[in-house]
Structure formats: C-alpha cells, structure tokens
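Chemist: dropping a prediction and its sequence here:
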Amino acid sequence: MGVVFIAAVFSAMIGASSASAGIPFFSDDEMPSLAPMLEETTPAIVSIAVKGTQTTSRQEVPEMFRYFFGNPNQQPREREFRGLGSGVIIDAEKGYIVTNNHVVDNADSILVKMSDGREFEAEKLGADAQSDIALLKIEPDNLTQVKLANSDKVRVGDFVVAIGNPFGLSQTVTSGIVSALGRSGLNIGGYEDFIQTDASINRGNSGGALVNLRGELVGINTAIFGPNGGNVGIGFAIPSNMMKNLVDQISEFGEVRRGLLGIIGGDVDAGLAEAVNSDINYGAFVNEVVPDSAAEKAGIDAGDIIVAIDDNEISSFNELRAKVASKGAGAEVELSIIRNGKKQSVNVVLDSDGSVTIEEKDIHPALEGADLSNGRSRRGNDAIEVNEVAENSPAARVGFREGDVIVGVNRKRVANIAQLTEAVEASKDVIAISIQRGNSDLFVIIR
C-alpha cells in the first residue's frame, strides 16, 4: 500500500457541513436526495484532458558493456503523454479554474470540457508543485462557479461529496464523511495539511471537488491511499482555505510567495508534554527561534507550544508549517501559544521564504525545474542560489546543478530573483548566465 496521486490520473476527497441550510436536501416527494444540491453544483466541475511530452532517460548501461552498446543515457528520449483529471470553476467572471499541479504539469495543451459538453482551451496562469495546486484560465462564457466553504470549520464526521472525472467518467459523484483533518507526513508534497475522507476517489478525480451538503467547496481532491492506485476508502484533499490563499497569490504575482515564521521545532506528544511539564499534548513545539525572524520580532520563545493559528487549532508542526506557508509573505496571523502553562496570543507578520520554483512562463523555458532563492555568492555578495534541479527538467538539460550560485546574466551582475527575471527577459537569442560552482566560475549558455 502507498499514497498515490490520482489525477491526470486520479483524485481524492474532502469534508464539510450539515444540510440544515442552503440548497434543499429533499426532493418534491420528500424523499432524501442530494439531487437538488448536485444540480446546482456539478456545472462548476469540469473534466480536464492534457497532452504533452516528457523527457525520459533510458536505463544506464554498465560501464563494462558500453564498448559494445554505447551509453544510451547520454541521449534522453522524449515521449508523448496524455492524461485526464478534474477541475473546479472558482471564478465564473474571470474564467478561473483550479486543479492539481500534477494534472497539468508539463502539459503542452489543456482542454477543459464542461458538464454541458462545451470545450475550451485553457491557459495555465501558474502552479505550485509543493502544494500541488494549479490555476487555469478559460474565456468566461456563461460559466457556473462553486461556492467556497470555510474549511477551518470542517469537522470529522461531516458528510461530504466528491465530484470528478474518475477513469474518464465525467460528473461522477460519490459520498462519504470526513475521516480526519490535518493529515501530513504522507510524502505527497512539501506542504501537507490534508482532509481525509472515505468518499470514493479514483484515477482521474484529481483536481475535482469535495463539497459539503450545501454544495460548498471544502477541498480539492488530490491523492488516495491504496494498493495499485485503487480506492480503499482513504482519500486526501487540499482544504479550500489553503487552496484559496495559494490561488490568490498565483493570480496576483504569477507565483506562490510563501510565508515564513522562522522557528525550528516538532510535534508535541505525551512524552514531550511530560518532559516540559505541560498539560498540552498536541500542537507545535518551538525548539529554536531563528534570529531576526518574524517569530523573534513577535516575541516567540524557545519552549513555547503553538496550539492555534487565527483561532483554528493545529495538531502538529507540519500542519502549522503548511498553514503559515499558504498564508503568504507579509500576511499577519494570530498565534495562540502555551508558555509556562498559560495561554496567550501573539500577532506575527510573516517573512518571505525567498524561494520560487521557476515555471516556463516565469522567466525562460530553459530554467523550468530550477528551485531558486535569494542568497549569497562565495564572496558574500547578493546572488541567487540554485536549491534544487528537477531530474530531466529543462534546467537540468542546459547544465544547472543543485548548489550553483547565479551571479550574472550576459556579464551584468544580478543580485536577486527579480533582477534575474528582468535580465533574462531583456536578453535576445543567446543568454550567458554566470554561475559559481564550488570554487569554479563558469557559464551556462541558453539558446
């Protein structure tokens, strides 16, 4: 068993509310039915078909046999792929559709099909691989949008309905309950704060909707836990509040600008609570406060236990990390902390983590797959650090490596990501990027 993505391949879940208000839960003959709610909601759920090419490397030939066979790994090969997923219209006037990043990642074309049969070519406005969210845009034309629920108010046991495109079967509806909240540690992405549900989710549901009985969106279906990618009643969805925070940043900046608190810590359990003489056995324990960070400026101390953010209780350090990151740089949040057995509130203005994963639209296609952050050169000057390079990505193919430091473009210094973006956009056919690699100075040439 394992956790698997379900999109352009699969789907997932999410939680919600009661049927005491909003769209009627009963049909005309007073038989219990979800039909009235679904008639209002399903037009906002779309099917997504993608096409593109992927670069794959063949299996490495052992060195002793290369005399006979050569090294096929020297020439990666490209292959076409097609995939199916789901999406949710969140803004009918702007034509905004949210889906999972893994549904549309590396897609050359994105076709959106509505519940009434209409089809639209979609543009990807931006995406965030670490939270698995992507924002698409189509030309608005008599669209229906879903209402957003406050996912922080979702409770375990709430009834929820998953709507999506499993196995290409569009507008498929399944129901269940919210099984758990704040799920993390699944190694699905960098920031995990999932709603768990037992509503059936299968391949192709990824990016689809998890709604409550009022038809309000509580989550974006993302992954399932089960053998061979099949549904066993354990699915995961990105909470709607987290999705909304990320999408707002993508819409405004074209990228996610994550918030940073500036603490090092871990989960609170019964053993740690006993060791620090605390009656609280949940939340995030602060081991260390980073100097000159947002946390230090707000007065957070090592030994504090953070138990809530904006009056919403958190159960783990990973949940706090995901919620803080999705709030965005510059956001003001209220943290509830336990210090010396007493509860108090602290207001914090979040810093920026300074990192950004370059998408094709952000700078240049050749830099796609490079995770960059503002940093320092080996001489102590401001520069751009290459934190990670995705395997077989365009950035890897042109020669970037993890640990490289970008210091110039076309023999002009660049000190941060903004200057790098400006310099590359101003360049013409050939771009010479100056980098430091260890003790060496070299150029990466982009044509």
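Modeler: All right, it came through fine.
Chemist: going forward, measure contacts and count neighbours with C-alpha atoms only.
Modeler: OK.
Chemist: mind checking the longest strand of the chain?
Modeler: Ranked by residue count under DSSP state E, the longest strand found in the chain is strand 77-91.
Chemist: report the buried residues of that one.
Modeler: For strand 77-91, a neighbour-count test (16 or more other Cα atoms under 10 Å) marks 83-91 as buried.
Chemist: so what does the next helix or strand after it touch, helix or strand wise?
Modeler: Next helix or strand after strand 77-91 toward the C-terminus (DSSP states H and E): strand 96-99. In terms of contacts (3 or more Cα pairs under 8 Å, 6 or more residues apart in numbering; DSSP states H and E), strand 96-99 is packed against strand 77-91, strand 133-137.
Chemist: quick one, whatever helix or strand Lys244 lives in and strand 133-137 angle?
Modeler: Element membership for Lys244, per DSSP H and E: helix 240-253. Orientation check (axes from the mean of the first three to the mean of the last three Cα atoms, to 10 degrees): helix 240-253 against strand 133-137 gives 60 degrees.
Chemist: here comes the other one, which I'd like you to weigh against the first:
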Amino acid sequence: MSMRRLLLSGAAIMVLAIGGTLAFAPWNAPGLAQVAVAPTVPSSDGQIKLSFAPVVKAVSPSVVNVYATRIEQRAVSPFANDPFFSRFFGQQQFQSRPRESQSLGSGVIVEAGGVILTNRHVIEGATDVRIALSDGREFAVDVMIEDAQTDLAVLRVREAGDVRFPAINFANSDSLEVGDLVLAIGNPFGVGQTVTSGIVSALARTGVEQSDYEFFIQTDAAINPGNSGGALVDMDGHLVGINTAIYSQSGCSVGIGFAIPANMARLVAEAGVNGGDIIRPWFGAKLQAVNADIAASLGMAAPHGALITEVAPDGPAARAGFASGDVIVSVDGTAVNDPSSFNFRLATKPIGEVAALERLRGGVTEPVGFTVEAAPVLDDSQRASITGNSRFGGTSVAQVNPALAEAKGMPYDAQGVIITAVEPGSPAEQMGLQVDDVILSLNEVLMESAKAFADTASQRVRTWQIILQRDGRITRSIVSG
C-alpha cells in the first residue's frame, strides 16, 4: 500500500463514550463555560448487546484478498553498483536476474458476475493477479481497467462459470457527514479479513496522494498496509469508500486513514462492468484556489470557490459563458471550496447532464446551467506511429489539443505531439523517450500536427535536435541518427 509519512503534532481533546453518552474531559479554557454530563450505565439488555455484527456478516463476503505477482529485475550481488567491484570482477558478474515478488491488498465485489474494485497501486505492474474470497476460494482475474487518475482498478474473474458472487451496494457518499459511524474491512498485514470501526473524521481532504481527483474521506477507523482497496461501509452495509492511504510515521495506523468516495468509485466500476472506457467530463478552463487576498479583492466574506484563470477557446466553459475572473462557488447546491472540490463534483456527473453551477462575477452570484461534455476525441488523422529502424521507431503520438494541453500544464494554444506509447526494446525506448513526453520540435521543425511528426521522424539524418517537455520542464537534446 502506498503511504505518505507525516509528523503530526498538536493538542488532543479526549472524548469518552459511555453507555451512549458523551463525557468531555474538563478543559479550562478562559471564557468558555464547562458542561459536565454524568456517565450512565447501560439500562437494558438491548443496550448491552448493541453490535456491528449484523452489518459485518452482511458485508464481509463482498470483500476479497487481492494477490498480485510481479517479475522484477534484481542484481545478484549487493556490490553490483559499486564501481570498484564492477571494474575488478567485471560487469558480467553482476547482471540482474528476474525475481518474482508478491504484494497483498484488498478488493470489493461490485457485480455478481465477478467484477472487483481495488486500488490501482495494488496491482500495478503485476503479471498475475488472483483473489481469495472470505470462504477461502481463489480465482484468477483479469485486469479490466487501471485508472491512474483515481488510483482505482477493475478486475474480472477469468472463469466464473455459474458462480454468483456477493456484490455490495453503493451508497451516496455525498450524504456522509462528519461524525457518521463507518467500518473498514480488509486484510491488513496478510493476517486475514479484519474489521475496524470509527467515524468519518473529515470530508473532501486533499493533498493525500498524487492523483487528478483529490477528494478523500478521512476516517479514524484503523487502516493498515494490506487494507488498500478494501471497503469503507456505513451502518446500512453500503459502500461509502475504497480505503486507499494512511498518514503514519511507522507505516501503521495512527487513526488517520483515507478512502476514495463511492460516487467516484462507482463511475470506474460501471465502466469495468460495461466493458467500456472511462469517459470523463471536461470543463475547459484552468482554475486556482481563492486565497484571502483574492477573496478580499473580490469582496468575498471568506475565501472559497474555484477561480477561473484561463478559458479554452470554443471549449465547454466558454460556450457556457464563463470568463477569466469568475469564481465557481457551488455545483448542484453543494459548496465548492477549491479546484479539487469542483473537479470531483464535475467528474461524477454523467455526460450530457445539465449541472447547476453558481458563479461569482462582479460581486454578484448568479446561476449558470452547464451542459457536461467530454473532452474532444482525436481521430486517426491526429495520431501517428513510427515503425521500422527509424530513430523514432516504436513511437506512437497524438496531436496536442486544448484538453491535452490543459492536462500537461501547457497553454491552450500550445502545439506539439504527446507520446502515447513506446514499444519495449525499440529505438525510441533506447533513445530515452517516455510516455507523456511532449515533442515540440524536431530539427527546428515545429510539431504542429501528427502528420508533421510522421513526416519528419521518418527521415534518415545524422543528427536529431529534439525539444520536448517532460514533467513541466522543457529540455533540448542532440541525438545521433
């Protein structure tokens, strides 16, 4: 399970729950009245026997263990990277050899035919994936979807036959409130299926993982390595989230865990069940958070919302009448706190639906009906592949359009071609080209289209002058032909 380590410090307020009554430890804060509530003893047989067991019994069969096998190249000696030993013994002594490794995670059955939802990082790079049900039965699965933007993956049982699997029901995660009781179910540390309880500690958390849709449910239900991909359920036994990450110094639970909301997970699961691609909405504008200074300049009482800084020409936002300087403050009546909040809300809307947005313009808040659209689809004329012994052989590219430019942090009018695939062992891979590189120029020829790239890259020349963008940085290289 991928984890971010964070040192947390601060004061804690202890809350004791006794017999269903909250008793707050005294806190001598000046100006605050102290209210003491006497603890009570359970007064009935029913209060003594209150239990989560019925929820667990109904839900636990839907949670599975996920076993992912990877083949990794590892050096046969710890001195493989040491220059002295490599020179003394010869590099051949330290050649790497393939080695099999296994990782463990959890998953949730979302369709009775054998469709499972888990975290992408659980099965990323795996050559073989299997699941084990709570009753011990094991099944090989195929990976249907790996979605890096949400860190979710969809698996399907390879040979289900007549077996019907116990699928869980999705909840509306937007109905969650801080303080709601939740249960986390998974397989931490490989010890076997485990249930932990807690509450929803916070909603709409960001900065947890590097994903395009950062909008997490925070819970204090214990989540540990191996819980990734497991279920976070409510007291009705419905799925409210997919457990995905923890904050910890030690790698173990410290009461701060995070889950991907069910409303986002459902979209990915439905694409896997239907065997289709994930089609996401595209707003067509760049956004930034509203800080205190911006809020003051706009006459806002408090900083909130998503400020539009640039609008794609002829994009959905432009057609809806949005302009730079507008602040989006709500979607379908739900407040927007920042760009991550808006992106999440929009991403959970079906294509073609009209979303009710509110924008602040010139100090006036006004409603705007926004028709949810998908990003423009590239046709064959906007794609190209290079084959043969060319220096760029094994490269597939797509022409940069406004949607791709936005995703790469480039201006909407940017040109170039983005690498969509590099064949293993190809000349392109040996040259160091990578997926998502944006080639801006070859031998001083601007890459204005996929055709320009195909015509230029197929030539035989002695030297290539390459200008490309990688991870937001523009680099210039000279490579022999």
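Modeler: That came through fine. The structure displayed is predicted, hence computed values, not measured ones.
Chemist: got a TM-score for the pair?
Modeler: Put the two chains on top of each other and the TM-score (TM-score structural alignment, normalised by the length of the first structure) is 0.73; 382 aligned residues with a Cα RMSD of 4.3 Å.
Chemist: so how far is the helix holding Lys244 of the first structure off the chain centroid?
Modeler: In terms of Cα atoms, centre = their mean, to the nearest Å, the centre of helix 240-253 of the first structure is found 10 Å from the chain centre.
Chemist: repeat for stretch 127-143 of the second structure
Modeler: Stretch 127-143 of the second structure sits 23 Å away from the centroid of its parent chain (Cα atoms, centre = their mean).
Chemist: next: stretch 242-253 of the second structure.
Modeler: With Cα atoms, centre = their mean, you get 16 Å for stretch 242-253 of the second structure.
Chemist: equivalent analysis for stretch 289-308 of the second structure, please.
Modeler: Relative to the chain's own centre, stretch 289-308 of the second structure is displaced by 27 Å; criterion: Cα atoms, centre = their mean.
Chemist: so the residue most central in space within the first structure is in which element?
Modeler: Geometric centre of the first structure, nearest residue: Ser131, 1.6 Å, by Cα atoms, centre = their mean. Using DSSP H and E, Ser131 of the first structure is not contained in any helix or strand.
Chemist: that one maps to what in the second structure?
Modeler: In the second structure, Ser131 of the first structure lines up with Thr150, judged by TM-score structural alignment.
Chemist: please apply the same query to Gly207 of the first structure.
Modeler: Match for Gly207 of the first structure (TM-score structural alignment): Gly229.
Chemist: Ala317 of the second structure: what secondary structure?
Modeler: Three-state call for Ala317 of the second structure (DSSP: H, G, I helix; E, B strand; the rest coil): helix.
Chemist: what number of residues are in the vicinity of it?
Modeler: The number of residues packed near Ala317 of the second structure is 22, by other Cα atoms under 10 Å.
Chemist: before we move on, what about Gly330 of the first structure?
Modeler: Around Gly330 of the first structure there are 16 other residues, counting by other Cα under 10 Å.
Chemist: tell me who's in contact with it.
Modeler: 259, 349-352 (Cα atoms under 8 Å, 6 or more residues apart in numbering).
Chemist: now do 7 Å
Modeler: Shown in contact with Gly330 of the first structure (Cα atoms under 7 Å, 6 or more residues apart in numbering): 259, 349-351.
Chemist: again, but for Arg5 of the second structure
Modeler: Counting by Cα under 7 Å, 6+ apart, Arg5 of the second structure has contacts 247-249.
Chemist: residue in the second structure matching Val50 of the first structure?
Modeler: By TM-score structural alignment, Val50 of the first structure lines up with Ala68 in the second structure.
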